[in-house]
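Undergrad: using only what follows, build the 3D model:
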Amino acid sequence: MASHLRKYRIAIATALATTLLTPLPATAATASAAKRAAPCTALRDPALATQLSRDIRAALAARRGTVSVAVHDPATGLSCALGSSHRYDTASIAKVMIMEAALRRAQDWGRGLTAWERRKIRPMITRSDNTAARRLWDDLGQPYVARFLDRAGTTATTLNPYGLWGLTRTGAADQLRLLGVLTGARARALLSPSSRAYGLKQLNEVRRDQRWGVPAGMPRGTKAYLKNGWLPRSTHGWRVHSIGAFTGPGPGPDRNRTYRIVVLSHDNPTMKYGVRTIERVAQAVHRALNKGRVAGQESTPENEISEVSDGSVPPEAPPEASSEQDSANR
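TA: From the prediction side, this is the model:
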């Protein structure tokens, strides 16, 4: 009897230890904590920062999953950072990084893009072609891409050790920096005007069925330069990301305003759910930054949102160990 009792106590203790030590999955509670701390600052317009912080929280109030937001608008000095510590599998937004690395390499070698590079970059960006992305990735080599990320000032982006570019890990602030390589104040240090113009042209010509996400709510007369990623996996459900830069009339005499929006998410039950979450945030940002201007793009109709992966990661790829660790550390 004593022996059986000892075994029972050991079994109970083991079960309790296992329960306590098992990482908790990302849940609505995790997302809610981030939503409450959606900090926006704007030295030249504190009221704008207060309003947008409130509007972002409202946009995410009833949404499940884990969401990170980064916004920068030089015209008002506005910066927003929500969920800065979260990291995500990039899926197809990694293609912006690959394109920029190819543009920088051409400059390093004192030449323009080759015909072969142009034939890979355009379909990789405008229709999210994965074969073109893989061939460019292999041609660049992972060490060169890593050096480019260092030059771009990223601090939380790591390349997959098995060479799977779609499983590059990143955060919203780093994606804002990478958009800034094409549009930000530091862009001149990395890419020539012609290289930046070429890269922006590709992002502006992403095909219609892939123009969901951060353009939602942008005003008429504004141009969008964007890339999206959408990938379901066995851990963290759907990754649904949208990153974009926007140019158009600004406040007051500023007629050449450029601002950037990044929304990254995972733990979405479906792609449609993730797209709708991103578009609620984007509409709040565009509305706050463009008071009185009429929206030129509405939410994407649900029947136009596919539930098919972007194919950036092979189905047989193993789960990322770092994904599990990120969840445990939140």
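Undergrad: CA atoms for contacts and neighbours, from now on please.
TA: Will do.
Undergrad: doesn't S79 belong to a strand?
TA: Yes - counting by DSSP: H, G, I helix; E, B strand; the rest coil, S79 is part of a strand.
Undergrad: need the three-state assignment for the closest residue to it other than its chain neighbours.
TA: In space, and not counting its chain neighbours, S79 is closest to H72: 4.6 Å by Cα to Cα, 6 or more residues apart in numbering. For H72, the assignment made with three-state DSSP gives strand.
Undergrad: now do the contacts for H72.
TA: 78-80, 176, 259-261 (Cα atoms under 8 Å, 6 or more residues apart in numbering).
Undergrad: pick out the most distant pair among those.
TA: Greatest spatial distance among these (Cα to Cα): L78 and L176, at 13.3 Å.
Undergrad: please enumerate the shared neighbours of these two.
TA: Common contacts of L78 and L176 (Cα under 8 Å, 6+ apart): 71-72.
Undergrad: closest to L203 out of the contacts of H72?
TA: R260 (13.1 Å).
Undergrad: ok, the closest residue to the closest one other than its chain neighbours - how many residues close by?
TA: Take R260 and drop its neighbours on the chain: the residue closest to it by Cα to Cα, 6+ apart is A245, 4.3 Å away. A245: 28 surrounding residues under other Cα atoms under 10 Å.
Undergrad: before we compare anything, build this one as well:
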Amino acid sequence: MEPTRTGRGRRRVVPSAALAVAVALLGVTGAGTGYVTAPLSLATWPVSSSASGDTGGEAGVDGADGTAEAAVDHDALLAEAMTAVPVPDGAEVSVAVLDPDSGRAASYGAGPFETASIVKVDVLATLLLRAGDEGRELTGEETAQAAAMIEHSDNDATSALWRTIGGAQGLDAANARFGLRETTAGEDGLWGLTRTTARDQITLLRQVFVAKGSLLDADARAYVRTLMGRIAEGQRWGVSAAADGSAWALKNGWLRRSTTGLWVIDSVGRVTSGGREVLVAVLTRGGATREAGISLAEATARAAVGVVA
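TA: All right, here's what the predicted structure looks like:
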């Protein structure tokens, strides 16, 4: 899924979940690059300025039951788990995972990667943040566009909301407030070419799924989660492979680059595994086919969630 051109506009927030618009998906094109396997420490993950020191942590934090957990290098465990994930020649993968309750976190790979359609969660979060600043609710039109954008990955709806939030400048401004320090909005209306890291995507997911430190109010967070739990049939792949049954809320992105013919396949969201709710972000590129990219994303999600859950 990819971008189109932009303009300007604005509006906003917490609508009724009753509105949903089904729209056909568009295919797209755009470039991939080299392969990095070094794990990244989550100790330095950025959080929003209002996060009150709640960083998502690394090993050695207290568990959810208040008992001290032995120091564990979860990055190393994830790197070891990734040795069992078959990565096609020329492909790249990066993943980050966080159990908000226990603070266990891990990351693998580097970036940045193209977002493709996972940027749509960022667009909606930005829309809700701006609406909250303006003290208003989303209009009926914005609500319909948001549902189409998240549930059906509709590109026209995304382009309309991209203009509403002020395009690249608006997204970058909101991301600075959210604490996304490794994400740059796509220029010239090409929102699908926004570049990000798996770590930044976990920071964004925290805004949606974790109350503490979030700049979004409870209604706004619930609205985004609801839409991410209603993904259309045929788009429920990716991080959902690591979930127990249907216990997931996600957004996927897929983009065939015109310069290489290779695929960007990304998947982000929350899954419940073994009774624990886990945030996970998987970014891939360089797959020869869409199916190969999806298989890599799903195997990576299972490996990562297994390390913390």
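Undergrad: residue in structure 1 paired with V208 of structure 2?
TA: Alignment note (TM-score structural alignment): V208 of structure 2 maps to L182 of structure 1.
Undergrad: which helix or which strand is home to its match?
TA: Element membership for L182 of structure 1 (DSSP states H and E) is helix 172-183.
Undergrad: for the helix or strand just after that helix, buried residues please.
TA: Beyond helix 172-183 of structure 1 on the C-terminal side, the first helix or strand identified by DSSP H and E is helix 187-190. Within helix 187-190 of structure 1, the residues scored as buried using 16 or more other Cα atoms under 10 Å are 187, 190.
Undergrad: before we move on, what about stretch 242-250 of structure 2?
TA: For stretch 242-250 of structure 2, the neighbour count (16+ other Cα under 10 Å) marks 242-243, 248-250 as buried.
Undergrad: contact partners of that stretch?
TA: 225-226, 228-231, 236, 239-240, 267-274, 298, 301-302, 305.
Undergrad: give me the neighbour count for L200 of structure 1.
TA: L200 of structure 1, neighbours per other Cα under 10 Å, totals 18.
Undergrad: check S195 of structure 1 too.
TA: Neighbour count for S195 of structure 1, taken as other Cα under 10 Å: 20.
Undergrad: check L204 of structure 2 too.
TA: Neighbours of L204 of structure 2 under the rule other Cα under 10 Å: 24.
Undergrad: quick one: contacts for it?
TA: Taking Cα under 8 Å, 6+ apart as the criterion, L204 of structure 2 is in contact with 122, 178-180.
Undergrad: trace D217 of structure 2 over to structure 1, please.
TA: So, by TM-score structural alignment, D217 of structure 2 is matched to S192.
Undergrad: ok, now how distant is the equivalent of G141 of structure 1 over in structure 2 from G192 of structure 2?
TA: Residue pairing (TM-score structural alignment): G141 of structure 1 is matched to G166 of structure 2. Separation of G166 of structure 2 from G192 of structure 2 (Cα to Cα, to the nearest Å): 15 Å.
Undergrad: mind listing the strands for the stretch 101-250 of structure 1?
TA: For the stretch 101-250 of structure 1, strands defined by DSSP state E, counting those that start in this stretch occupy the ranges 169-170, 223-232, 238-248.
Undergrad: relative to A49 of structure 1, which of these is closest?
TA: Nearest to A49 of structure 1, of the strands of the stretch 101-250 of structure 1 and by Cα to Cα, is strand 238-248 at 18.8 Å.
Undergrad: what's the average distance of that closest one to structure 2?
TA: Compared with structure 2 after the fit, strand 238-248 of structure 1 shows a mean deviation of 1.7 Å (mean Cα distance after the TM-score superposition for structure 1).
Undergrad: with adjacent residues omitted, what lies nearest to L226 of structure 1?
TA: In space, L226 of structure 1 is closest to G244, 4.1 Å off (Cα to Cα, 6+ apart).
Undergrad: residue in structure 2 paired with that neighbour?
TA: With TM-score structural alignment as the criterion, G244 of structure 1 pairs with G269.
Undergrad: that match contacts L205, correct?
TA: Yes - counting by Cα atoms under 8 Å, G269 of structure 2 does reach L205; the two are 6.9 Å apart.
Undergrad: quick check: chain neighbours aside, which residue is closest to the match of V208 of structure 2?
TA: Closest to L182 of structure 1 by Cα to Cα, 6+ apart is R196, at 5.1 Å.
Undergrad: got a list of contacts for stretch 93-103 of structure 1?
TA: In contact with stretch 93-103 of structure 1 (Cα under 8 Å, 6+ apart) are residues 113, 117, 121, 124-125, 128, 133, 136-137, 140, 144-145, 148, 165-166, 168, 178, 181, 191, 195, 199, 227-229, 241-243.
Undergrad: pull out the buried residues from those residues.
TA: Among the contacts of stretch 93-103 of structure 1, those scoring as buried are 113, 117, 121, 124-125, 128, 133, 136-137, 145, 148, 165-166, 168, 178, 181, 191, 195, 199, 227-229, 241-243 (criterion: 16+ other Cα under 10 Å).
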